[in-house]
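Visitor: Pasted the sequence and its predicted model underneath.
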Amino acid sequence: MTLNDTSSLKSHLATRRSGRPRDLVEPGPSEEELAEILRLAARTPDHGKLVPYRFVVVGKEARDALAALYEQALRRDGAHEAKIAKSVANAHAAPTLVILISSPVRDHKIPVFEQELTCGAAGMNLLHAAHAHGYVGGWITGWPAYDLAITDAFCNEGERIAGLIYLGTSACELEERERPDMGGIVSRWG
């Protein structure tokens, strides 16, 4: 795509949709494609060049361990069997799972909020890069992003889970959701 090929870029931006992790099936990105997707995801605005995020790829061979971690955390909290079953299924959803970790540099002149925005931008870039490779992504948080046992398994001190990003091919047609009323979110000053 060239800088003059704005119709392709507009089409890319207009057609990206999120998919539900449970609806994402094979094929998913190959190892080479995933490496390229993550490389593109890291091309994000980053005031101070701090790289306040990181990616944890949860391989297929680790999904049973993730499911066990989910189940243990939920049983500890007395969750219903239905929630446990759904969470165990989510641990196995989609061919590829990338956990986006917010890893801000504390006590730095760049505010943590700006660093968190950089992390969010990396997540959005990841979704766009997956779409550009022909895959669908679903970014969720939910209880695993806030449970101490889960965060302890993936995060270092001062970090937190920004999202669980599932990648694959959608098994069903992606739904268009209602988009914001631009008149309600765009204003002019001056």
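Guide: Looks like it arrived, so ask away. Residues are numbered from 1 along each chain as shown.

Visitor: make it CA atoms for all contacts and neighbour counts henceforth
Guide: Fine.

Visitor: If we ignore the residues flanking it in sequence, what's nearest the residue most central in space within the chain?
Guide: Centroid-nearest residue in the chain: I165, 3.0 Å away (criterion: CA atoms, centre = their mean). Spatial nearest neighbour of I165, chain neighbours left out: W139 (4.3 Å); criterion: CA to CA, 6 or more residues apart in numbering.

Visitor: Put this next to the first one:
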Amino acid sequence: MPDQNTAALDFLLTRQSRPAKTFTLPVPSRDELIPILTAAARVPDHGKLEPWRFIVLEKPALRRLADLAEARAIEKGLDAEQVAKGRGQFDASHLAVVVVASPKPSPKIPEIEQTLSAGAACLALLNAATAAGWGANWLSGWPSYDRRFLEQGLGLTPEEFVAGIVHIGTAPLTPPDRPRPDLGRIVAWVGA
């Protein structure tokens, strides 16, 4: 039997997200965020293309994006609940990291594989922040899919898109665990 990293496996078996709307200060400093981002960048990346990048949103940027989300929601004719939700995600946060999927032209590595790598970076970021003792939550919301919001607010190129937004802060509580998937329903064992 191989050597086990029991602590890492226990962490993964019990990890859970915290509700982002409950996060308070403090948030990680830039120096504290570096090892978290470093861990997030250690995901499968066939071809070493780095098909993702990170945008760290500090409070002033989050306020600006809250205003832009509200303006875009009104322009789009969204209802009051959607306006509040789009704005609230940025208003309520003290720190967030946008994982930008940034596919690269490659004759060998299909775009879907690059997109999955960006998704892996989101989960690695979430796990690294949680392992570092912070509350972390992966959220998206309609602004993540609005091209004008992405290009004006985050400076994304037309080829780029948001894989996820991970909010990080101090989590005052650990929510009760939610029901987890029944492996009997989702696992198929193929022997031959």
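Guide: Happy to help now that I have it. Computed from a prediction, not measured in an experiment: that's the story for all the values here.

Visitor: that older thread, the residue nearest to the centre of the first structure: which element?
Guide: strand 160-170 (DSSP states H and E).

Visitor: biggest helix in the first structure, by residue count?
Guide: Taking DSSP state H as the criterion, the first structure has its longest helix at helix 112-132.

Visitor: Where in the second structure does that one align, residue-wise?
Guide: Across the second structure, the stretch matching helix 112-132 of the first structure (TM-score structural alignment) is residues 111-131.

Visitor: For that stretch, give me the average deviation versus the first structure.
Guide: In the superposition against the first structure, stretch 111-131 of the second structure averages 0.8 Å from its aligned positions (mean CA distance after the TM-score superposition for the first structure).

Visitor: So what touches that stretch?
Guide: 11, 15, 36-37, 39-46, 51-52, 99-101, 103-105, 135-138, 163-166, 168 (CA atoms under 8 Å, 6 or more residues apart in numbering).

Visitor: Can you mark which positions in that stretch are buried?
Guide: Within stretch 111-131 of the second structure, the residues scored as buried using 16 or more other CA atoms under 10 Å are 111, 114-131.

Visitor: what about the strands in the first structure?
Guide: According to DSSP state E, the first structure carries its strands in the segments 24-25, 53-58, 96-102, 136-140, 160-170.

Visitor: so can I have a markdown table of those strands showing distance to P180 of the first structure?
Guide: Shown next, in a markdown table, are the strands of the first structure (distance: least, CA to CA, whole Å):
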| stretch | distance to P180 of the first structure |
| --- | --- |
| strand 24-25 | 26 |
| strand 53-58 | 28 |
| strand 96-102 | 26 |
| strand 136-140 | 19 |
| strand 160-170 | 22 |
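
Visitor: Which of the ones you listed sits closest to R179 of the first structure?
Guide: strand 136-140 (17.1 Å; CA to CA).

Visitor: which residues touch the closest one?
Guide: 16-21, 24, 127, 130-131, 163-170.

Visitor: make it 7 Å
Guide: 18-21, 127, 130, 163-170 (CA atoms under 7 Å, 6 or more residues apart in numbering).

Visitor: Neighbour-wise, give me the winner out of those.
Guide: L167 (32 neighbours; other CA atoms under 10 Å).

Visitor: Quick check: closest non-adjacent residue to it.
Guide: G137 (4.5 Å).

Visitor: so how far is H128 of the first structure from that neighbour?
Guide: Distance, G137 of the first structure to H128 of the first structure, using CA to CA, to the nearest Å: 9 Å.

Visitor: With R43 of the first structure instead?
Guide: For R43 of the first structure relative to H128 of the first structure (CA to CA), the value is 12 Å.

Visitor: Am I right that G86 of the second structure is in contact with P143?
Guide: Yes. Shown here, G86 of the second structure and P143 form a contact pair, counting by CA atoms under 7 Å, at 6.3 Å.

Visitor: any residues in contact with both of those two?
Guide: Common contacts of G86 of the second structure and P143 (CA under 7 Å, 6+ apart): A69.

Visitor: If you drop the residues flanking it in sequence, what lies closest to P19 of the second structure?
Guide: Leaving aside its chain neighbours, P19 of the second structure sits nearest to N137 (6.5 Å; criterion: CA to CA, 6+ apart).

Visitor: same thing with K85 of the second structure?
Guide: G141 (7.8 Å).

Visitor: now stretch 102-121 of the first structure, how far from the chain's geometric center?
Guide: 17 Å (CA atoms, centre = their mean, to the nearest Å).

Visitor: do stretch 22-35 of the second structure as well
Guide: How far stretch 22-35 of the second structure lies from its chain's middle: 15 Å, per CA atoms, centre = their mean.
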